[in-house]
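Participant: quick one: sequence and predicted model below, then my questions.
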Amino acid sequence: MKTNLKFTVLTFLLLTITSCTGQSSKVDLLNENFPEAQQEVMETFGAIAQSLKDGDMDKLISFHAYGPKFTEFKNGERRNDDVANEEHERTVFGGVTEVVKFDANDLQVAVYGDVANVTFHSDFELKFGENLVVVNDQISLLFLKTLEGWKIVAEHHSPLNK
């Protein structure tokens, strides 16, 4: 009988310690700033902007982790997958003849270990020939740290109210 009681108490203590350890690691993910990872994500974000300015669509596409889990929302439309996103980005951004302005206002980079959420308000002015297009959206880019660096796994674009 005493052995069963000792076993029960020991099991309870181990479960309590394990659950407390699990909770503290989740709290750390929420509160830790991960400054090195933030810097890496910011460098990746800068390289994405540069690929747009250079008109290098292959480079732009290389910043995405396309696959069955990739998702995109934009313009209040239904979800896009990786194929639709790549087609859209190559078609739209491939048609840009000049990047007049490419500002990311209220930029926030929130890193949670190997995942980062980049949110900002776009203030883009893009020329397509003689036509100037202004893009003022709320944008979220979800990044995942891969063996090839930080890659976009989800995008969400919605118009910013004036």
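Facilitator: Sure thing, it's come through.

Participant: CA only for contacts and neighbour counts going forward, please
Facilitator: OK.

Participant: which SS state does residue 123 fall under?
Facilitator: strand (DSSP: H, G, I helix; E, B strand; the rest coil).

Participant: residues contacting the residue nearest to the spatial centre of the chain?
Facilitator: For the chain, the residue nearest the mean C-alpha position is residue 142 (1.8 Å; Cα atoms, centre = their mean). By Cα atoms under 8 Å, 6 or more residues apart in numbering, the contact list for residue 142 reads 115, 116, 117, 118, 152, 153, 154, 155.

Participant: got another, please set it beside the one above:
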Amino acid sequence: MKRFFLKSIPTLQYRCFQTFFFQKNPSTNMKYPLDKSDQEWRKELDPEQYRVLRNKGTELPGSGKYTNYFPEKGVFVCAACKELLYKADTKFESHCGWPAFYDNLPGKVKRIEDDSYGMRRTEVVCSNCGGHLGHVFKGEGYAVPTNERHCINSVSLDFHKEETNNK
């Protein structure tokens, strides 16, 4: 039955099906300085944070608490491990439905090529714990110094008014 089902799907649909159900995201198997078990993450994160940060989910557009929040000073940190990620002055209005930043703090975000769901994108994860933050898009024409948009899930972030320590 399984063979008949797979052969009956046209090639393009099958490739999308295969990508969606069988492709592993490379960041899942990487090691990070902060290494916790799945059980530990489940205890520390609320269900939505766990879904996004650990299972590479995406929050609904426009639903995040930081989407329309534009502080002049401070720093956005990883909601899982509190690693400093983005300065407040790099956040900009992109009208995409998620918080957008044009640059991260040096060495705080790891970029990983992401071919999931039949698309070619660049995933960004916290370089300390590997938590999924979102994706980076280049060349969209925003008037920002880097010509990049880091499209980040609010649930992956916390905000601190003052940059108290720079790990």
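Facilitator: Sure thing, it's come through. Everything numeric here is computed off the predicted structure, so don't read it as measured data.

Participant: what does the superposition give as a TM-score?
Facilitator: Superposed pair, TM-score by TM-score structural alignment, normalised by the length of the first structure: 0.32. Supporting alignment: 83 aligned residues with a Cα RMSD of 4.7 Å.

Participant: follow-up on the earlier one: now the two most distant members of the contacts of residue 142 of the first structure.
Facilitator: The distance between the two most remote of the contacts of residue 142 of the first structure (Cα to Cα) is 13.5 Å, for 115 and 155.

Participant: immediately after the longest helix belonging to the first structure, which helix or strand?
Facilitator: For the first structure, the helix that runs over the most residues, judged by DSSP state H, is helix 2-31. Downstream of helix 2-31 of the first structure, the first helix or strand assigned by DSSP states H and E is helix 35-54.

Participant: for that next one, buried residues please.
Facilitator: Of the residues in helix 35-54 of the first structure, 37, 38, 41, 42, 44, 45, 48, 49, 51, 52, 53 count as buried by neighbour count, 16 or more other Cα atoms under 10 Å.

Participant: what helices and strands are in contact with it?
Facilitator: Applying 3 or more Cα pairs under 8 Å, 6 or more residues apart in numbering; DSSP states H and E, one finds that helix 35-54 of the first structure contacts helix 57-62, strand 98-112, strand 149-159.

Participant: what's in contact with the longest one?
Facilitator: Strand 98-112 of the first structure is contacted by residues 29-30, 32-34, 37-38, 41-42, 49, 52-53, 116-129 when judged by Cα under 8 Å, 6+ apart.

Participant: quick check: angle from that strand to helix 35-54?
Facilitator: The directions of strand 98-112 of the first structure and helix 35-54 differ by 160 degrees, with axes from the mean of the first three to the mean of the last three Cα atoms, to 10 degrees as the criterion.

Participant: what angle separates strand 98-112 of the first structure from helix 2-31?
Facilitator: 160 degrees.

Participant: now strand 98-112 of the first structure: buried residues?
Facilitator: In strand 98-112 of the first structure, counting by 16+ other Cα under 10 Å, buried: 98, 99, 102, 104, 109, 110, 111, 112.

Participant: make CSV from these and add distance to residue 138 of the first structure to it.
Facilitator: Formatted as CSV, those follow (distance: Cα to Cα, whole Å):
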residue, distance to residue 138 of the first structure
98, 22
99, 19
102, 14
104, 10
109, 14
110, 16
111, 19
112, 21
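
Participant: how close does residue 46 of the first structure sit to residue 126 of the first structure?
Facilitator: Distance, residue 46 of the first structure to residue 126 of the first structure, using Cα to Cα, to the nearest Å: 17 Å.

Participant: dump the residue contacts of residue 109 of the second structure.
Facilitator: Neighbour list for residue 109 of the second structure: 85, 124, 125, 126, 127 [criterion: Cα under 8 Å, 6+ apart].

Participant: check contacts around residue 76 of the second structure.
Facilitator: Residues in contact with residue 76 of the second structure (Cα under 8 Å, 6+ apart) are 84, 85, 86, 87, 88, 157, 158, 159, 160.

Participant: after the helix or strand containing it, which helix or strand is next?
Facilitator: Using DSSP H and E, residue 76 of the second structure falls within strand 75-78. As assigned by DSSP H and E, the chain's next helix or strand after strand 75-78 of the second structure is strand 84-87.

Participant: for that next one, which helices and strands make contact with it?
Facilitator: strand 75-78.

Participant: buried set for the strand it packs on?
Facilitator: 75, 76, 77, 78.

Participant: my read: the first one touches residue 91, true?
Facilitator: No: taking Cα atoms under 8 Å as the contact criterion, residue 75 of the second structure and residue 91 are not neighbours in contact, 10.0 Å apart.
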